[in-house]
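>>> Got a predicted structure here, sequence first:
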Amino acid sequence: MFTGIVETAGEIKDVSDDEGGRRLRIAAEGLDDLHHGQSIAVSGVCLTVETFGDDWFTIFLAEETVEKTYLGAVEAGDAVNIERAMPADGRFDGHVVQGHVDTTAEIRSIDRVGDDWRFGFELPADHAAYVVEKGSICLDGISLTVASIDRETGTFEVAIIPTTYEVTNFEGKSVGDPVHVEVDVIAKYVENMLGDRV
């Protein structure tokens, strides 16, 4: 389990494709306790560390991950957000993030507002019911709050503070770029339990 508090932005150093999927070598500093088999979130996608060194690690993307996320299209030089799994005795600063990407959304707008930024996104039609104003949402592995939502235009916005902008890959994002979306899992559990009663 993750919290959506990104530790650092890593850089894709090498990409290799084969029939079974895709392998990425990622450079990231400050990850001092990596080990083989460890869960790690790469731009919000829960993956497994294969090999590692002082400032790098490799992960493998199965075919389903390649098809469902935009990691199937990343290239050397691209930035990705990195978060290690939350320790049982750690502080819970974000919200419950599983690293199970629901869908992708496209950035529709980026506006500077004082020291902050306002990012607008398309509202994924199949997951619109789980996106609510002031609710939690995970975008590219970042725990964020939905600042506003417009169901007529099919868009929603989040506010990005300077720290988030500088620590994550959002600094390099442009209008039209995709982001991974993980909606609040609690809302999905509630819907499942209520079933036909809602």
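Happy to help now that I have it.
>>> Please count neighbours and contacts with C-alpha atoms only from this point.
OK.
>>> Now do the strands in this protein.
8-18, 21-27, 39-42, 45-52, 56-62, 79-84, 103-113, 116-122, 136-139, 142-150, 155-160, 178-183 (DSSP state E).
>>> ok, second structure coming up, stack it against the first:
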Amino acid sequence: MFTGIIEEVGSIKRVSSRGANKVLEISTSLDVSPGDSISINGACLTVTENGDGWVKVEATAESLNRISLGSLYSGSRVNLERALTLSKPLGGHIVQGHVDSSGKISNLRKTEDAWKIEVAFSKDFEDLVVDQGSISIDGVSLTVLKKIEGPKFVVNVIPETLKRTTLYERRVGDNVNLEFDIIAKYIREQTRNTRNTRNTHNTHNTRNP
């Protein structure tokens, strides 16, 4: 589990293949060991090797189909965060590192105070996005400023966040990893279960007056 508060921006040193999987070697000063979980652009992966100033992780073919890590290359910069511990403040929101979908930046407006980033996303997740709700974009915890028709949503990114993450490098047309709020996902599932139970009960009563 993570917080969405990026600890460091790392750099991809090398990308290699192991069967259908991708092995990423990343330059970082973060203190991690083999077996530790680390969030890379919002995707929770396991450290397989480490050395002085670098770590290796491996992403399965299934993960690559869901997340945008497959497009990374040597020199790409990535958002990094180590797993949450009990001694670490929960400064953002609960981020599992389980990317739900890719989104696409559809508009970007820059001002001195902030960047307004508009992201188009799948209609399958439309009911998980609400104004002032939480969203993770490439592992960064952000607040939805507004949901608009598309479906799309807009986030406001302040200069401090831009400076500490790779969001500063994003451009219109770029794909980003999205993880929707876990609380919203539980509420949606519970609502569906309740609705299905009521429908089953009503059908039973209709057949057995």
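Yep, that arrived. This structure is a prediction, so every number in the text was calculated from the model and none was measured.
>>> quick one on the thing from earlier: among the strands of the first structure, single out whichever gets nearest to Met193 of the first structure.
With CA to CA, the closest approach to Met193 of the first structure among the strands of the first structure belongs to strand 178-183: 16.9 Å.
>>> For Asn192 of the first structure, find the nearest of the strands of the first structure.
strand 178-183 (14.4 Å).
>>> Tell me the gap between the longest helix seen in the first structure and the middle of its chain.
Criterion DSSP state H: the longest helix present in the first structure is helix 185-194. Relative to its chain's centre, helix 185-194 of the first structure lies at 21 Å (CA atoms, centre = their mean, to the nearest Å).
>>> and for that helix, what span of the second structure is it aligned with?
With TM-score structural alignment applied, helix 185-194 of the first structure matches the range 182-191 in the second structure.
>>> Likewise for stretch 90-104 of the first structure?
Mapping stretch 90-104 of the first structure onto the second structure (TM-score structural alignment) gives residues 88-102.
>>> same question, stretch 159-167 of the first structure
Under the alignment (TM-score structural alignment), stretch 159-167 of the first structure falls on residues 156-164 in the second structure.
>>> got a list of contacts for the matching stretch?
With contacts defined as CA atoms under 8 Å, 6 or more residues apart in numbering, stretch 156-164 of the second structure is touched by 6, 8-9, 113-117, 142-145, 167-168.
>>> By neighbours, which of the residues you listed wins?
Ile6 (25 neighbours; other CA atoms under 10 Å).
>>> follow-up on the earlier one: just the residues contacting the match of stretch 90-104 of the first structure, thanks.
When contacts are defined by CA under 8 Å, 6+ apart, stretch 88-102 of the second structure is touched by residues 1-5, 39, 42-44, 66-68, 84, 121-122, 134, 136, 139, 141-142, 175-182.
>>> re earlier: save the strands of the first structure as TSV, and put in distance to Asp93 of the first structure too.
Converted to TSV, the strands of the first structure look like this (distance: least, CA to CA, whole Å):
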stretch	distance to Asp93 of the first structure
strand 8-18	16
strand 21-27	25
strand 39-42	16
strand 45-52	18
strand 56-62	25
strand 79-84	13
strand 103-113	24
strand 116-122	20
strand 136-139	12
strand 142-150	9
strand 155-160	16
strand 178-183	17
